[in-house]
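Novice: Starting from these lines, generate the structure:
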Amino acid sequence: MAVTDEAIEKIKKMIVSGELGPGDRLPPEKELAERLGLSRNSMREAVKALEVIRVLDVRRGDGTYVTSLEPHLLLEAISFVVDMHDDDSLLELFAVRRMLESQATGLAASNVMAEEAQALLDEIGSVDQSTVSIDDLVAHDIRFHTEIVRLTGNGYLASLIEGLGSQTIRARVWRGLTEQGAVERTLSEHRAIAEAIADHDSALATSLATAHVAGVERWLRQATAV
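Specialist: The predicted structure follows:
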């Protein structure tokens, strides 16, 4: 293991073990390096790396602190990488989203309360197919999927899927503008998913969510092959 990697692992172990908690200040660099048996240079590089992925917060003139370690914060680095995709890798993003979101939908069906299920159905009912714009449809799509993932009760999963979903908006708008019947198909699939969730049918909800995202993947694959 490289010296810097060893330093990163040792700092991470201090956090995972609870020796350092969210918001805690790290000991001074020299003291920490001596304590962990590492050079100050490797310690400095490790701190830089952990700052990039939002585990540590270096405050000039004050010290280095453990961040809040909230899911949305830790996943910002992943969102940044995802944001660098090109059209060729967009299909891979949809594949990841399909795998994660389908399981999240099944979990939501297990957890949902009656009023939450009704809120999903009301969201779909609020969209007028005859007058809805593509921007409004995409906004509805985001609200619908965000609410489903929230129902899992897993903040890390919600943040990760939200990051992936935000990177696929362009493709969803493109589909809405170019594919005939996109509005009707989207709302119909959303309603089927919401009804399966309301019925606490995890297996059906998972299958419907898989097919829903896969449909966009299939359309994108055909569109980019032209």
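Novice: When you work out contacts or count neighbours from here on, use the C-alpha atoms and nothing else.
Specialist: Will do.
Novice: So which residues of the protein form helices?
Specialist: 3-16, 29-36, 40-52, 71-74, 76-83, 87-111, 114-125, 134-150, 155-166, 169-178, 182-198, 202-225 (DSSP state H).
Novice: R59 is nearest to which of the ones you listed?
Specialist: Closest to R59 of the helices of the chain, according to C-alpha to C-alpha: helix 40-52, at 10.5 Å.
Novice: list the helices and strands the closest one packs on?
Specialist: Helices and strands touching helix 40-52, by 3 or more C-alpha pairs under 8 Å, 6 or more residues apart in numbering; DSSP states H and E, are helix 3-16, helix 29-36, strand 56-59.
Novice: Go through the ones you listed and name the closest to D201.
Specialist: helix 3-16 (36.4 Å).
Novice: Now distance to G23 and mean neighbour count too, for the helices of the chain, in a markdown table please.
Specialist: Putting these into a markdown table (distance: least, C-alpha to C-alpha, whole Å; neighbours: other C-alpha atoms under 10 Å) gives the following:
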| stretch | distance to G23 | mean neighbour count |
| --- | --- | --- |
| helix 3-16 | 11 | 16 |
| helix 29-36 | 17 | 14 |
| helix 40-52 | 13 | 17 |
| helix 71-74 | 13 | 17 |
| helix 76-83 | 18 | 14 |
| helix 87-111 | 30 | 20 |
| helix 114-125 | 34 | 16 |
| helix 134-150 | 26 | 18 |
| helix 155-166 | 19 | 19 |
| helix 169-178 | 34 | 15 |
| helix 182-198 | 38 | 20 |
| helix 202-225 | 38 | 17 |
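Novice: need those helices in CSV with distance to R60, can you?
Specialist: Listed next are the helices of the chain as CSV, based on distance: least, C-alpha to C-alpha, whole Å:
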stretch, distance to R60
helix 3-16, 19
helix 29-36, 13
helix 40-52, 13
helix 71-74, 20
helix 76-83, 21
helix 87-111, 37
helix 114-125, 46
helix 134-150, 36
helix 155-166, 29
helix 169-178, 37
helix 182-198, 49
helix 202-225, 45
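Novice: Following up with a second sequence; could you model it the same way so I can compare the two?
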Amino acid sequence: MASTPAPDGAPIRSRSNVVIDGIREMITSGELMAGSRLPVERELGARLGVSRGPLREGVRALVVLGVLETRQGDGTYVTSLEPGQLLEPLGMLAELQSPENSVHLLGVRRVLEPEAAAHAALRITEDELARARGILDRGEAILEVDGQIDLEATIDVDTEFHRLIATASGNPAFAAIIEALVSRTARARLWRAIHQGGAVHDTQREHRAILEALEAGDPDRARIRMSVHVLGVEEFTASRVDELPAEAPDEG
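Specialist: Next up, the predicted model:
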């Protein structure tokens, strides 16, 4: 469907891009800072040379992207612009990937997570190490229970362990990208395949090896251990891509 023309004849979509670019320039130039309030609608529209329709369309797009937030009765503000907030839309990419394409996201993890682990080995605190041990202890307890492995609890353990390492790297961008790329749907698919392939215990042992490298404060070993772990998961998943469920198992 063609865009509805604005009063000046330009498509609304094109004019809304003017709004997006204009506000972005105001932020990057330092005119607007994190937490700043946008000029009132009439003033901003006149400055950017757009009417109310495309102005609101552009603002809505920036709200979705986490750049702006609207406060009822108080106007529109620039958000904190933290990496976690700005990179959150990447989570939608991960969530909507087909099983086949989810393997590509593991390839991205293989690039990022070993470096996050290396950084974490130099920065991780005793409190974070204690939490990591607790997480893996919980994972091993799950595996020791007779009968069916609790897949949901296993996913939670895996998520918490990798999230802790990414956060301990001290690099918010690492943490935000890794968090966004590994959606719960992707993890559920992955862990169901790992469980069906009988590799759950191997994965837990790899987690322990990563933790030992972190405890030793050895960035090279942490990088290698994480590389081996994520590469193994990627190769395992690629070899079983036809067995990956299209949807995650029901939660409950």
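Novice: I'd like the helices and strands packed on helix 40-52 of structure 1 as a markdown table, with distance to L120 of structure 1 appended.
Specialist: Listed next are the helices and strands packed on helix 40-52 of structure 1 as a markdown table, based on distance: least, C-alpha to C-alpha, whole Å:
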| stretch | distance to L120 of structure 1 |
| --- | --- |
| helix 3-16 | 37 |
| helix 29-36 | 51 |
| strand 56-59 | 38 |
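Novice: between these, which one is nearest to L157 of structure 1?
Specialist: Among the helices and strands packed on helix 40-52 of structure 1, the nearest to L157 of structure 1 by C-alpha to C-alpha is helix 3-16 (19.4 Å).
Novice: Report the angle between the closest one and helix 40-52.
Specialist: 60 degrees (axes from the mean of the first three to the mean of the last three C-alpha atoms, to 10 degrees).
Novice: ok, the residue nearest to the spatial centre of structure 2 - contacts?
Specialist: Most central residue of structure 2, judged by C-alpha distance to the mean C-alpha position with C-alpha atoms, centre = their mean, is A180 at 1.0 Å. Contacts for A180 of structure 2 (C-alpha atoms under 8 Å, 6 or more residues apart in numbering) come out as 87-92, 94.
Novice: Likewise for L20 of structure 1?
Specialist: Neighbour list for L20 of structure 1: 14, 26, 66 [criterion: C-alpha under 8 Å, 6+ apart].
Novice: picking up where we left off before, same list (the contacts of A180 of structure 2) but as TSV, adding distance to V157 of structure 2.
Specialist: Below are those laid out as TSV (distance: C-alpha to C-alpha, whole Å):
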residue	distance to V157 of structure 2
L87	23
E88	21
P89	24
L90	22
G91	19
M92	22
A94	19
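Novice: Between the helices of structure 1, which one is closest to G61 of structure 1.
Specialist: helix 29-36 (12.8 Å).
Novice: for the closest one, packing partners?
Specialist: Using 3+ C-alpha pairs under 8 Å, 6+ apart as the contact test, the elements touching helix 29-36 of structure 1 are helix 40-52.
Novice: Distance check, the counterpart of D135 of structure 1 in structure 2 against A188 of structure 2.
Specialist: Under the alignment (TM-score structural alignment), D135 of structure 1 maps onto E152 of structure 2. Counting by C-alpha to C-alpha, to the nearest Å, the gap from E152 of structure 2 to A188 of structure 2 is 8 Å.
Novice: tell me the contacts of the closest residue to V66 of structure 1 other than its chain neighbours?
Specialist: Using C-alpha to C-alpha, 6 or more residues apart in numbering and skipping the chain neighbours, the partner closest in space to V66 of structure 1 is L56 (4.6 Å). Residues counted as contacts of L56 of structure 1 (C-alpha under 8 Å, 6+ apart) are 47, 50, 64-67.
Novice: could you redo the last one with a cut-off of 6 Å?
Specialist: L56 of structure 1 is in contact with 50, 65-67, counting by C-alpha atoms under 6 Å, 6 or more residues apart in numbering.
Novice: so which of the residues you listed persist in structure 2?
Specialist: Mapping the contacts of L56 of structure 1 onto structure 2 (both residues aligned by TM-score structural alignment, their matches' C-alpha atoms under 6 Å) leaves 50, 65-67 still in contact.
Novice: of these, closest to V96 of structure 1?
Specialist: Minimum distance to V96 of structure 1 across the kept ones among the contacts of L56 of structure 1 is 25.1 Å, recorded for L50 (C-alpha to C-alpha).
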